[in-house]
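Asker: sharing a model prediction with you, sequence too.
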Amino acid sequence: MKNNQILLCCAMLALAACSSADKYTIRGTWEDGAGQTVYLKTGDDPKQLVTIDSAVVKSDNSFTIRCKAPAEMTPAVLVTPESRTELLLYRSGRPVDVKIWSEMRRKLKPGQTDSVDVKVQLMKLVNPDPETAVYLSGRDMASGHAFISLGGMFMLMNAQEQGLSLDSVFNVKKQMEEAFEQSLEKFLDSTKNFRSSTFFIRDFVLKTRSFAEAQRWYDSLTPAVKESPEGQMLFSAIERDSKFNVGGTPDNFTLPTPDGDTLALYSLRGHIVLLDFWASWCGPCLAEAPNVKKIYEKYHDKGLEVLGVSLDKEGDHDKWVAAIEKHGLNWKHVSSLKGWDCPVAKQFNVTGIPRMYILDREGKIIAQDLRGEELAKKMDEIFADAQ
């Protein structure tokens, strides 16, 4: 009888543990937020998040969201009209604690030159679990990289406007980039046993770094992480993107030409193809154009085709055509006229332009991200081997 009671207790404890792990609970306090609503949203597109739950703040300024936990780790956002915080939903069995409060900060108001005290609402997770902490650190790393890139661009622009030497600006920018690289290596090396690190590799490394680097960091993950649903998700993303990197053969695509016809990538099979992502408004792209023009004139008769994929927007068709004519870009051109939402640019993970790929006669990518002398030298090598 006693043994049966012990077994029953163990079974009840196990059931309670499973029930707890199968739920996620978000507990929070919202300073002076009684009666307000907090929304839990998720989705792949930040502009089209879907509300999956919500809670009204009680009279004591507390709120609770308690629902069934997803089978896989799911990035989500907790949102109010004035603040938000990212979090990670999964079967951890551990509640998520959130704090929402307001404080005065010095800011510039629109149309004013002097800073003023402005009341802002803030939200943060309190003591997030290790997996969530890694996920949030990865998001911070990505934001830091964007800040460095944007800050470097503004420093260069200001230096040029003021007629200052660019050497010191380049040195500062280089130091910032080197510091980021060190932080990136340290972060990835220290998080290879965390399932949530796969989101950072997929969303940042795979999209902004070389494919070889993303593959290297995937290989460094522990077997347990690779075998997890998140690891399999990352593997699928890497396998998919392998088509659009050196050694891969991209899927065919068809886009409109300037005259309203269409052109398919696969129609250029049998030629060496320089796939050039650019835009009429892109200064660095137009600065690279004379080099591409020289290469095209040198090797077009020997089998080189250049295909320009413009990231101009709808309504800029005339600017696109004018740039082609003005700069004598006498090769093949296509564009979806959807700007950065161009489906082909997304397939190739184009996050900056100019971006170039060289495809061999069978359509396989044999080089990418070459410009200037490096691009010319590579073309010389390709056509020397073809003789």
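Answerer: Okay, I see it. Numbering: from 1, shown residues only.
Asker: use CA for all of it now, contacts and neighbours both
Answerer: Fine.
Asker: so which residues of the stretch 251-387 of the chain form helices?
Answerer: 283-299, 317-326, 343-347, 372-386 (DSSP state H, counting those that start in this stretch).
Asker: which parts of the longest helix belonging to the chain are buried?
Answerer: For the chain, the helix with the greatest residue count under DSSP state H is helix 130-161. The neighbour-count criterion (16 or more other Cα atoms under 10 Å) identifies 131-136, 138-139, 141-142, 145, 152, 155-156, 159 as the buried residues of helix 130-161.
Asker: for stretch 271-285, same thing?
Answerer: Applying 16+ other Cα under 10 Å to stretch 271-285 flags His271, Ile272, Val273, Leu274, Leu275, Asp276, Phe277, Trp278, Ala279, Ser280, Cys285 as buried.
Asker: just these now: which is nearest Ser19?
Answerer: Phe277 (51.4 Å; Cα to Cα).
Asker: in this structure that closest one contacts Ala289, no?
Answerer: No - using Cα atoms under 8 Å as the test, Phe277 is too far from Ala289 to be in contact (11.5 Å).
Asker: which element is Arg66 on?
Answerer: strand 62-68 (DSSP states H and E).
Asker: run the chain-centre distance for that strand.
Answerer: Taking the mean of its C-alpha atoms, strand 62-68 sits 30 Å from the chain's own mean (Cα atoms, centre = their mean, to the nearest Å).
Asker: what is the next helix or strand after that strand packed up against?
Answerer: Remark: after strand 62-68, the chain's next helix or strand is strand 74-79, criterion DSSP H and E. The helices and strands touching strand 74-79, judged by 3 or more Cα pairs under 8 Å, 6 or more residues apart in numbering; DSSP states H and E, are strand 37-42, strand 84-89.
Asker: not counting the first one itself, show me its contacts.
Answerer: For strand 37-42, the surrounding residues in contact (Cα atoms under 8 Å, 6 or more residues apart in numbering) are 49-57, 74-80.
Asker: one more time with 7 Å, if that's ok
Answerer: 49-57, 75-80 (Cα atoms under 7 Å, 6 or more residues apart in numbering).
Asker: which one among these gets closest to Thr64?
Answerer: Ala55 (6.4 Å).
Asker: for Asp318, grab the count of nearby residues.
Answerer: 11 (other Cα atoms under 10 Å).
Asker: could you do Leu286 as well?
Answerer: 19.
Asker: ok so, going back, now for the buried residues of stretch 271-285: which two are most distant?
Answerer: The widest separation within those (Cα to Cα) is 25.7 Å, between His271 and Ser280.
Asker: on that earlier part again, TSV for the helices of the stretch 251-387 of the chain, including distance to Thr42?
Answerer: Shown next, in TSV, are the helices of the stretch 251-387 of the chain (distance: least, Cα to Cα, whole Å):
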stretch	distance to Thr42
helix 283-299	36
helix 317-326	35
helix 343-347	21
helix 372-386	42
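Asker: put this next to the first one:
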Amino acid sequence: MRNLIILFAFAILAASCEEEKGYFLSGTIEGVEDGTNVYISEISEETERPAIIDTTQVQNGKFEVDLEENNQPNLSFIAFDGIEGNIIYISEDEEITIEAYKDSLRSSRISGGKENRALNDYMSHLKEVNRKIKSGRADMKEAYNAQDSSRFATLQATEQEVKDNDMVFRKKILKKNQDSYVSLMILMDMLNMKVTPVKEIQEMYQNLSEDLKQTTLGKGLEKTLEQRAIVAIGNKAPEFSAPTPDGSELSLSDAMGKVTIIDFWAAWCKPCRAENPNVVKIYNKYHDDGLNIVGVSLDRPGQKDRWLQAIEDDGLEWHHVSHLEFWQDPVARLYNIQSIPATFILDENGVIVDRDLRGDDLETRIRELLN
């Protein structure tokens, strides 16, 4: 009996030691010199960017660090001195093991904790989707070069089917894992893909657990969704006023037509300049029917001359405004511009009816609205 009590006591002690280990990170990496610094970062709530929270070093191809316990999961990263890229994982109060590959950090294996198991499943799915699309694109290139339009169209349809199935898979994960951190990552990916209406993503976000919404990524996603909703299709475009090339102020309401394009661009933006001839053609064709354009430039401070020269060189004979504050331009921030070119198409009431169309798609939409 006494022996049983002793064994039971040892079992309790062992369990207690395991629980005290908490958030513990260990890993292996081959081909890295001893003393190489390893940086552990996570998303900071203040900056919403990765911030280093601890460091360790590689010794004999191994590294480990005992980290402060987390009240909630967070998107985290491991980086090594002299090695490009990083390893993405989710911090948990668990022992997390990393098998890192020097030549491909993104292919490293992560184990430990239910959140990282879910992350592994999601990343495996993404790799398979990307593999299928990459393979299909190579086949499309061959079909295009062979002028096989029938096969090309079939491959296009197959790619769309892959994308549709991917979206179905994501929504299934979201429905089954409303308390999993990976659901936040999926919603953020869907938002950045710009194929799912913001309102639909907001509804899926509201179905997540309150604990998830209180994480750093959860709060950041909610904030981003609110910003994107302001300029979502179906909402009235936010009013703004900004300096014109001659120094006066122009408001959006003063520049409206039957159809209005707000075109975010810059003299330094090569894709913008490449699209300008098409926009000029459309403007010249439909301006007399009621099409107006307001160009909002994200040119840098002190480079007004480059902005004006680009307007002249490209023949952009419509309204132009800019604060010359690069990505900090107040109008760009109001419209949550993350990349350019970016366009918003407004109807005569100032409601956003479409966005980010190019080439023939842009002209077709303008013609539909004016007719």
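Answerer: Yep, that arrived. Computed from a prediction, not measured in an experiment: that's the story for all the values here.
Asker: including distance to Leu125 of structure 1 and mean neighbour count, could the helices and strands packed on strand 74-79 of structure 1 go into JSON lines?
Answerer: As requested, those are exported to JSON lines (distance: least, Cα to Cα, whole Å; neighbours: other Cα atoms under 10 Å):
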{"stretch": "strand 37-42", "distance to Leu125 of structure 1": "14", "mean neighbour count": "20"}
{"stretch": "strand 84-89", "distance to Leu125 of structure 1": "7", "mean neighbour count": "20"}
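Asker: distance to Ser190 of structure 1 added to the ones you listed, as CSV?
Answerer: Below are those laid out as CSV (distance: least, Cα to Cα, whole Å):
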stretch, distance to Ser190 of structure 1
strand 37-42, 27
strand 84-89, 19
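Asker: nearest to Asn193 of structure 1, of those?
Answerer: strand 84-89 (16.6 Å).
Asker: list the ones among the buried residues of stretch 271-285 of structure 1 that fall in strands.
Answerer: Ile272, Val273, Leu274, Leu275, Asp276, Phe277, Trp278 (DSSP state E).
Asker: re the thing from before, which among the buried residues of stretch 271-285 of structure 1 gets closest to Ala16 of structure 1?
Answerer: Phe277 (55.7 Å).
Asker: quick one: what's aligned to that closest one in structure 2?
Answerer: By TM-score structural alignment, Phe277 of structure 1 lines up with Phe264 in structure 2.
Asker: quote the end-to-end distance of stretch 39-47 of structure 1.
Answerer: 15 Å (Cα to Cα, to the nearest Å).
Asker: state the distance from the residue nearest the centre of structure 2 to Ser183 of structure 2.
Answerer: By Cα atoms, centre = their mean, structure 2 has its centre lying nearest to Asn192, at 3.9 Å. For Asn192 of structure 2, the distance to Ser183 of structure 2 equals 14 Å [Cα to Cα].
Asker: what sits against the residue nearest to Ala21 of structure 1 when sequence neighbours are not counted?
Answerer: Spatial nearest neighbour of Ala21 of structure 1, chain neighbours left out: Gly93 (3.8 Å); criterion: Cα to Cα, 6 or more residues apart in numbering. By Cα under 7 Å, 6+ apart, Gly93 of structure 1 lies in contact with Ser20, Ala21, Asp22, Lys23, Tyr24.
Asker: quickly note the distance from Gly93 of structure 1 to Thr37 of structure 1.
Answerer: 24 Å.
Asker: how about Val344 of structure 1?
Answerer: 40 Å.
Asker: now swap in Asp117 of structure 1 and tell me
Answerer: 26 Å.
Asker: wait, Ile293 of structure 2 touches Glu317, no?
Answerer: No - look at Ile293 of structure 2 against Glu317 with Cα atoms under 7 Å: they stay out of range, at 9.1 Å.
Asker: the more surrounded of those two?
Answerer: Using other Cα under 10 Å as the criterion, Ile293 of structure 2 and Glu317 rank with Ile293 on top: 26 against 13.
Asker: re earlier: pull out the buried positions in whichever helix or strand comes after the longest helix of structure 1.
Answerer: The helix or strand immediately downstream of helix 130-161 of structure 1 is helix 166-190, counting by DSSP H and E. Residues of helix 166-190 of structure 1 classed as buried under the neighbour-count rule (16+ other Cα under 10 Å) are Val169, Lys173, Met176, Glu177, Phe180, Leu184, Phe187, Leu188.
Asker: check contacts around the counterpart of the third one in structure 2.
Answerer: Think Met176 of structure 1. Aligning on TM-score structural alignment places Met176 of structure 1 opposite Glu159 in structure 2. By Cα under 7 Å, 6+ apart, Glu159 of structure 2 lies in contact with Ile133, Gly136.
Asker: mind redoing it with 6 Å?
Answerer: Applying Cα atoms under 6 Å, 6 or more residues apart in numbering, we find Glu159 of structure 2 in contact with no residue.
Asker: circling back to that earlier point, helix, strand, or coil at the residue nearest to Ala21 of structure 1?
Answerer: coil (DSSP: H, G, I helix; E, B strand; the rest coil).
Asker: repeat that for Leu15 of structure 1.
Answerer: helix.
Asker: now do Asp117 of structure 1
Answerer: Assignment for Asp117 of structure 1 (three-state DSSP): strand.
Asker: which one in structure 1 is aligned with Val279 of structure 2?
Answerer: Checking TM-score structural alignment: Val279 of structure 2 goes with Glu288.
Asker: how many neighbours does its match have?
Answerer: 14.
Asker: the one 4 residues further on now?
Answerer: Residues within reach of Val292 of structure 1, counting by other Cα under 10 Å, total 21.
Asker: how close does it sit to Gly352 of structure 1?
Answerer: With Cα to Cα as the criterion, Val292 of structure 1 and Gly352 of structure 1 are 18 Å apart.
Asker: which one of the helices and strands packed on strand 74-79 of structure 1 lies closest to Ala16 of structure 1?
Answerer: Using Cα to Cα, those put strand 84-89 closest to Ala16 of structure 1, at 19.5 Å.
Asker: contacts for that closest one, please.
Answerer: Met73, Thr74, Pro75, Ala76, Val77, Leu78, Thr132.
Asker: cool, and stretch 17-28 of structure 1?
Answerer: Contacts for stretch 17-28 of structure 1 (Cα under 6 Å, 6+ apart): 62-69, 91-93, 95-99.
Asker: likewise for stretch 294-306 of structure 2?
Answerer: So stretch 294-306 of structure 2 is contacted by Ile262, Asp263, Phe264, Trp265, Ala266, His319, His320, Val321, Ser322, Leu324, Glu325, Phe326 (Cα under 6 Å, 6+ apart).
Asker: that'll do, ta.
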